[in-house]
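Student: here are the coordinates; sequence isn't available:
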């Protein structure tokens, strides 16, 4: 998505920053800071993930006129770190993308909302739903929390991004219906597949990196 500064009014710029600040305040107040105290491995994984995410986001596929797509990986990052630290990681990644000139400085807040706050919120709600109402099973975790949550969160985020571009005057309805909306389903599938594979690999090889996964609950006795 990586919205540019052009054509957006102060209303959209201010709204984006307001929503981002509110999300950051909540994250700072509720983050489980005790879990990372003195944990150098967790810190290294966090920084490494943020850097990798920045390069992935910077490599957006442009289809002209400021329209672009890229893998978000917010489902994987949320399951790894929880919603608060996932937001911190995404903001660090977006700082890198913005510094590379791939995203608008003034629209940083709105880009963060579209690329991080919204998908993280959706993934976390679906994760809580699965934890409460679905069987705590390895494949449920991978398929629902990884694959399906990634698909739903990406679909919603891209639709909202289209609405922002239309209401903000960046693109007309005809442009969006011809060059953006038809590509949304095409992005949902690889996003779901990528997150599903990342989550699967992590819970098999490095389950300690996935804060939302517990061997005792999802594997033992299954």
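Tutor: Yep, that arrived. Source: prediction; values computed, not measured. Residues are numbered from 1 along each chain as shown.

Student: from here on, contacts and neighbour counts on C-alpha atoms
Tutor: Will do.

Student: residues of stretch 42-58 that come out buried?
Tutor: 42, 46, 49, 50, 51, 53, 54, 56, 57, 58 (16 or more other CA atoms under 10 Å).

Student: again with stretch 165-183
Tutor: By neighbour count with 16+ other CA under 10 Å, stretch 165-183 contains the buried residues 165, 166, 168, 170, 171, 173, 176, 179, 180, 183.

Student: ok, structure two:
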């Protein structure tokens, strides 16, 4: 039940951003509607293709770093709700696990992705290569790994599995999944930053391109 509470409390800071920026743009711009619906449908398909290692220990690609860089963490988290509800309606996720799924597989990797982006923005040179390889590729690998660790720790806390069992049967996949998760997000961010930078809320030509060459 406390997972439900965390999942719902996390919506509070999202509502003002959605009211001021997201919903007006969504209702006003058909192209933005199509983009948003396509992203939700794509994530629904991606998350539907999950592998169950053991009870409570499921693995799937997230692509939440791309979603976070496109919409910001608040809107990215809000968009997870219709996706998770769709997974429940189609039988891929049980109703009892919605709160747990929202926190472990949505909120935590989204906040991790945004934290890595902010760290790179604050402390690293602002150029497009840093944005692609650090905020995109490395960020995706980190957020995917954090999600697996958080899920493993949660199963340990609720005493569903023993730690050694979690390590040997679940956390071992971090080595195998970190690179493809990073590659998936890195490729998406590369394409978007080159061809559709206006779709990336966290990307600015002024910061990552013009200022970089102006300093030279």
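Tutor: Received the coordinates, thanks. Since the structure is predicted, the reported quantities are computational estimates derived from the model, not experimental observations.

Student: please state their TM-score.
Tutor: Once superposed, chain against chain, the TM-score is 0.89 (TM-score structural alignment, normalised by the length of structure 2); 209 aligned residues with a CA RMSD of 1.7 Å.

Student: so what's residue 32 of structure 2 closest to, chain neighbours aside?
Tutor: Nearest non-adjacent residue to residue 32 of structure 2, counting by CA to CA, 6 or more residues apart in numbering: residue 26, 5.9 Å away.

Student: these two touch, right, the one you found and residue 33?
Tutor: Yes: using CA atoms under 8 Å, residue 26 of structure 2 is in contact with residue 33, at 5.4 Å.

Student: spit out the contact partners of residue 99 of structure 2.
Tutor: Residue 99 of structure 2 makes contacts with 1, 3, 4, 5, 6, 7, as judged by CA atoms under 8 Å, 6 or more residues apart in numbering.

Student: try it again at 7 Å.
Tutor: Listed by CA atoms under 7 Å, 6 or more residues apart in numbering, the contact partners of residue 99 of structure 2 are 3, 4, 7.

Student: so which residue is smack in the middle of structure 2?
Tutor: Nearest to the geometric centre of structure 2 sits residue 64, at 1.9 Å (CA atoms, centre = their mean).

Student: so which residues of structure 2 form helices?
Tutor: 2-9, 12-17, 23-28, 30-48, 64-89, 98-101, 108-123, 128-130, 139-157, 163-169, 174-195, 205, 211-215 (DSSP state H).

Student: could I get the buried residues of stretch 42-58 of structure 1 as TSV with distance to residue 187 of structure 1?
Tutor: As requested, those are exported to TSV (distance: CA to CA, whole Å):
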residue	distance to residue 187 of structure 1
42	30
46	25
49	21
50	21
51	22
53	17
54	18
56	14
57	14
58	16
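
Student: return the member of the residues you listed nearest to residue 215 of structure 1.
Tutor: Closest approach to residue 215 of structure 1 among the buried residues of stretch 42-58 of structure 1 (CA to CA): residue 42, at 18.1 Å.
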